[in-house]
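Chemist: Below: sequence and its predicted model.
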Amino acid sequence: MRIRDLPHPDPGVPDVRSGFRLLVWLWRSQLGGQLKALAWGTLHMAAVASFPLAVGVAVEAAAAGSGERLVSAGGLMLVLGLAVTAGDTMLHRAAITNWITAAARMQQLLARRAAGLGAALTRRVAAGEVVAVSTGDIEKIGWCVESVSRFGAALLTAVGVCTALTVYEPVLGGMVSAGMLVLVLAVLPLLPVATRRADAQRAKAGRATELAADTVAGLRVLRGIGGEELFLDRYRTASQEVRRAAVRTARMWSLIDAVQVLLPGLLLLSVVWFGTRMALDGRIAAGELVTVYGAVTFLLFPLRLFQEFAMAYSFSRPSAKRAARVLALRREAGGAAGAGEGTGGGAGEHGVPRGDLYDPVSGLLAPAGRLTAVVCGDPDAAGRLAERLGGHDGVAGGGAPSVLLGGVALDEVPLEAARTAVLVQDKDPVLLSGTLRELLDVPSSGRITPGRALDAAQCGDVLDALARSGAGTDGDPMRSRITERGRSLSGGQRQRLALARSLVADPEVLVLDEPTSAVDSHTEARIAGALRRLRAGRTTVVFSSSPLLLDRADRVVFVQGGEVAAAGTHRELLSGVPEYRAVVTRETEGAGDGAGDRTDDRTDGGSAARGPRRREHLEETA
């Protein structure tokens, strides 16, 4: 495959039983390119190895005073020079192509796996590990796969040269072949030690990177509790461990380099000394000695390629193991078991299912075209349930039946159709870097414009702030740039922009997990009303315990212990279900779980007044 043809039309199904099998599968997947690189590499090195023969012929021709043989030797050198140039050029092209196509194949496979697993991916594998596999590990894997063909060409050429030397001059050829065997046997025991040290170094480096990322992410909190220096000391200690491990690894590779310089040097001295004595005794000609000397010098080149392949494999082995672990994650079809009360609807346009949303595990039902609020006493359980409603938890090993949309199991629907039908916005939405226009440029039905979505999410103050802070935007907030993960914005501003993005997408089913937890009460009330109006006729599920949202929902479902305990309107549940009232009251009084996190967008007055206003609301509706 050529680089211009990337990406691969179909990256294939990888063998993820182990890292080694994954590397073998990658090599077989580009067998044509590997054979091409092997052929060009063999031509290149065979031409280089043949130069001593041409030089030997030229020396003998000069000694014999034969001009015709000297011209023949010059012509042979010219042909070999052209072969070296062509072989080296084409080998480089083929090798780089193999490297890039292997890396591209891995990137496509990892991207598809991440898209297929959705939010379940980070529950099974750390986000840092996914990033490491998608960046540095892919480069190492591509390097190893590419180096196989050059290693094969070097091996074929080295064996050919040793065989030819033995035939050409049996005594010296046998000495060279025995010396090469001794050299290989001397280096092989050192490679596993170098590999283990390299693995230890990478493990320590990974821990240091993770510690650094955690320290930077929590720097504001660390400064608040006076723990900044403590964590910096921990990172210093970890970085010193990485340095010591790197030095130990470098020492082992330096030893391997020294062995590969010392032993070939001793072999070369032995061949020259013994060959000179044979030439002085008249047993070989001077040209034959030059040929043998040149061949021994050439053999140092394949030895370097042997070492490079050993390094490539040692560095790529843990990378391939991590990649195989990520690619081995699977979703499983939960089937339509437990359909229960979720009926009606069916497949809509382009195979996108429509109808009631029903979870057979918890018994939660969200009627089609209605606004359903879900109150759950456990925030973590609420997050898991929200992911289930989006079909995001169907990872192999779960064994739970799939969520149904219009009686159709989401796990049995093509992934693209499932993503089009149900959109889940979690409690910590991510804003990608770019302009605001790019942020809102998402696949959508076209029914809701970005302007309407921003108005519904009450983003007026956010737009004003972006317009004032953006340089070169001419006052247009849509051209303002948003930093990575929206770090320049407050928590409430990020929440509202993420809500606007979800509203622009206009999915058949929108699941919102605490969409207003970081905004003040007045803004929350306006968002609740606008959300109800804008999503009229669409299915919306909001996980929240805010009375301002609950009172505007068509239906409120109270989930306790992972199952639906009661359902009705907010006022009905508030007066008839003590457990429901306890959950809502506990949050509104600001005590307990998560209260300290809801401070981003609230002024002092708004924050302080929120609890009393909610209590007044409860008293009025009770």
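Modeler: Yep, that arrived. These figures come from a predicted structure and were not determined experimentally.
Chemist: Please count neighbours and contacts with C-alpha atoms only from this point.
Modeler: Fine.
Chemist: which residues touch the residue nearest the centre of the chain?
Modeler: For the chain, the residue nearest the mean C-alpha position is Ser134 (3.1 Å; CA atoms, centre = their mean). Residues in contact with Ser134 (CA atoms under 8 Å, 6 or more residues apart in numbering) are 107, 110.
Chemist: Could you measure from it over to Gln240?
Modeler: 26 Å (CA to CA, to the nearest Å).
Chemist: Tell me which other helices or strands the top helix by length along the chain touches.
Modeler: The residue-count maximum for a helix in the chain (DSSP state H) belongs to helix 228-280. Applying 3 or more CA pairs under 8 Å, 6 or more residues apart in numbering; DSSP states H and E, one finds that helix 228-280 makes contact with helix 170-187, helix 190-217, helix 286-298.
Chemist: between it and helix 190-217, how many degrees?
Modeler: Helix 228-280 runs at 160 degrees relative to helix 190-217, counting by axes from the mean of the first three to the mean of the last three CA atoms, to 10 degrees.
Chemist: measure the closest residue to Ala103 other than its chain neighbours to Gln30 for me?
Modeler: Counting by CA to CA, 6 or more residues apart in numbering, Ala103 lies nearest to Gly142, which is 5.1 Å off, once chain neighbours are set aside. Going from Gly142 to Gln30 by CA to CA gives 12 Å.
Chemist: can you give me the strands for this structure?
Modeler: Counting by DSSP state E, the chain has strands at residues 346-347, 353-354, 357-359, 364-366, 371-376, 404-405, 408-409, 422-425, 434-435, 481-482, 509-513, 539-543, 555-560, 563-568.
Chemist: Check it against this one:
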Amino acid sequence: MSASAEAPAAPAAASRKRSVVRSLLRLWPYVRPVRGRVFTAAGVAIVAASMGLVMPLVLKWIVDGPVTDGDTAGVWLGGLVLLVVGVTEAALFGLRRWLVARPLTRVEADMRSALYRHVQRLPVSFHDRWPTGQLLSRGTGDLQLLRMFLAFGLTFLIVNSATILIGFGVLLAQDWLLGLILIGPVVPLIFVCWIFEQRFSVVARRAQDQMGDLTTVVEESILGIRIIKGFGRHRSQARAFDALTRRLMDTELHKARLLAAIWLVILSLPELFLGIALVVGVGEVADGALTAGTLVAFMTTAMTLRWPVESIGFLLALCNEAATATDRFFEVMDVEVPAEPGTATAAAEAGATTGDGLRFENVVFRYPDAAPDSTPVLNGVDLHIRPGETLALVGGTGSGKTTLIALVPRLYEVTEGRVTLDGVDIAGLSRDEVRRRVAVAFEEPTLFSASVRENVLMGSPGSGREDLDRALAVSQAEGFVGALPAGSETEVGEQGLSLSGGQRQRLALARAVIGQPAFLVLDDPLSALDVHTEARVEAALREVLATTTALVVAHRPSTVQLADRVALLSGGRIVAVGTHTELLHGNAEYRHLMTGEHTEEHNAYSEVAAR
């Protein structure tokens, strides 16, 4: 958990240039299923806005007709027409909202589901690079912003543009000179809006990325609350949070200043020209060139157009933020999921060697973001675990043990060489097939906010109560599970932190063995257990290991005793294979790892490994 003010940013260029329209058009596949209601809603909104332009024409008739002629009945009739027009306009706007509310909420839900499914399918190397908060902010805040844009911003961008065009047509039809005066600000407004869009897009992206950084810090602080309290780091974490909050606040204030500037221009420039038009119009009425009703209708129409014109700044800002949210969404969606072998699976299985066990053949591995010429983590690993054999993998810290076992369930893909299950290259099998054959239990047990039963059954969803009881018995978890308030139906809470480390590790082990897998990969599965529980688990685990092919990372002699043979990993290579006794007597490095004994021979091994 980081306590620095500089939270890690997503691997994306925050200020890169892009077309707002091109970005927003990428939403079309998600909007297409509801396009009928969206377009209908836009049409209804245009009609509703047009009703507002009918009112000035009714006013013109009232002023030049009944008012001029002293016709009281005509004035009442005109008032009734205005009431009907107003009620119709309000009803149409209500209809528009009803048309888009449900379908666009469904669009947001579909996009969130698509993002979740895609993130689940992406390789572990992707999650190694991306901060959790950045993914959370894309799946929550960004998608909410897109729904608001589609439901409100896009509709009113269309409606207000249409209203402005229709309105200026009405103005020119009423008096072409006054109409031309009001059109005067259009060109400078377009230029100012273009400048605004260029600057606002960069700041909007920065703000959304900073929100992702802030989300990351909050998420890490909550998950690591025990560490923060245990080391008394709440003040430093608060300072880090405050620093990120201030950065985000400064960016939001920058956005506000840009919006204030564009609003100042958009509000003041049309008002100036409206004043000029009013002066000219009054002069024309005084000269008899224009009726009073026409001037009233003209000015009323111009006032009706104030909101569509004034909203340009807000809608431009919303468009830019929506385009940025779209870019951030597709930055994740555009990450390619590694291709599955498909029909190659059958061909691969056809060449299988029955009962060949698990093999690593000249395996080389570099992490995906490592330089091609960098020293590989694993460099030519050759290892064979025979069918039904349990092999312990031993090595110093940083030797690559966890990386090696992560290759078996294809959490990472080998850079060179291959890994085979019973003679079948796992690269030719689908990941689902590999993970059906291989069960894993990691050193750091991860549990989910679900019941004990649900957590264990994740290892074999089709298993029943008998299988669950057997798995809990193997991991020696039935005792503490039975003592929980609701037994195996007890919710363990987020990350399983309501349980002890040893209890979480035993449930993770139960999850690995419940499906009776053909291949079992265990990463130091007993490290958090006390010696007495460890002995009981080992005794029960021996029965499971007798019927499966297992690779077990071991750090303690007691765990090594479970294995038929031991492999020593050093410097990215397997440097020795044998029984525990053979290696203990014949290999200084292994003896040092198991007993802590230092010898000149071990020092020589260390120097060679370092080189």
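Modeler: Thanks, I have the structure now. These numbers come from a predicted model, not from an experiment.
Chemist: So what's the residue count around Val296 of structure 2?
Modeler: Neighbourhood size, Val296 of structure 2 [other CA atoms under 10 Å]: 19.
Chemist: looking at the helices and strands packed on helix 228-280 of structure 1, which is closest to Arg123 of structure 1?
Modeler: Across these, Arg123 of structure 1 has its closest neighbour in helix 190-217 (16.8 Å, CA to CA).
Chemist: mean deviation of the closest one from structure 2?
Modeler: Superposing on structure 2 and averaging over aligned pairs (mean CA distance after the TM-score superposition for structure 1), helix 190-217 of structure 1 comes out at 4.3 Å.
Chemist: residues in contact with the counterpart of Met175 of structure 1 in structure 2?
Modeler: Met175 of structure 1 maps onto Ile181 in structure 2, with residues paired by TM-score structural alignment. When contacts are counted by CA under 8 Å, 6+ apart, Ile181 of structure 2 touches 273-274, 276-277.
Chemist: Same question for Phe51 of structure 1.
Modeler: Here Phe51 of structure 1 is in contact with 77, 80, 294 (CA under 8 Å, 6+ apart).
Chemist: which residue in structure 2 lines up with it?
Modeler: By TM-score structural alignment, Phe51 of structure 1 lines up with Met55 in structure 2.
Chemist: these two touch, right, Asp523 of structure 2 and Thr559?
Modeler: No. Asp523 of structure 2 is beyond contact range of Thr559, at 10.7 Å (criterion: CA atoms under 8 Å).
Chemist: Look at the two and report which has more neighbours.
Modeler: Just comparing Asp523 of structure 2 and Thr559: by other CA under 10 Å the higher neighbour count belongs to Asp523, 23 against 19.
Chemist: Can you find the partner of the more buried one in structure 1?
Modeler: Superposed on structure 1 with TM-score structural alignment, Asp523 of structure 2 falls opposite Asp513.
Chemist: Gln120 of structure 2 now?
Modeler: Here Gln120 of structure 2 is matched to Ala115 in structure 1, going by TM-score structural alignment.
Chemist: ditto for Ser268 of structure 2
Modeler: Superposed on structure 1 with TM-score structural alignment, Ser268 of structure 2 falls opposite Leu262.
Chemist: go on, Leu318 of structure 2?
Modeler: Alignment note: Leu318 of structure 2 maps to Ala312 in structure 1; criterion TM-score structural alignment.
Chemist: again with Leu172 of structure 2
Modeler: By TM-score structural alignment, Leu172 of structure 2 lines up with Thr166 in structure 1.
Chemist: what's the neighbour count on the nearest residue to its match once chain neighbours are set aside?
Modeler: Distances taken as CA to CA, 6+ apart put Gly173 closest to Thr166 of structure 1, at 3.9 Å, once the chain neighbours are dropped. Residues lying near Gly173 of structure 1 (other CA under 10 Å) number 22.
Chemist: Please apply the same query to Leu272 of structure 2.
Modeler: Leu272 of structure 2 has 12 neighbouring residues, counting by other CA under 10 Å.
Chemist: Please report the distance of the match of Met175 of structure 1 from Gly281 of structure 2.
Modeler: Distance, Ile181 of structure 2 to Gly281 of structure 2, by CA to CA: 11 Å.
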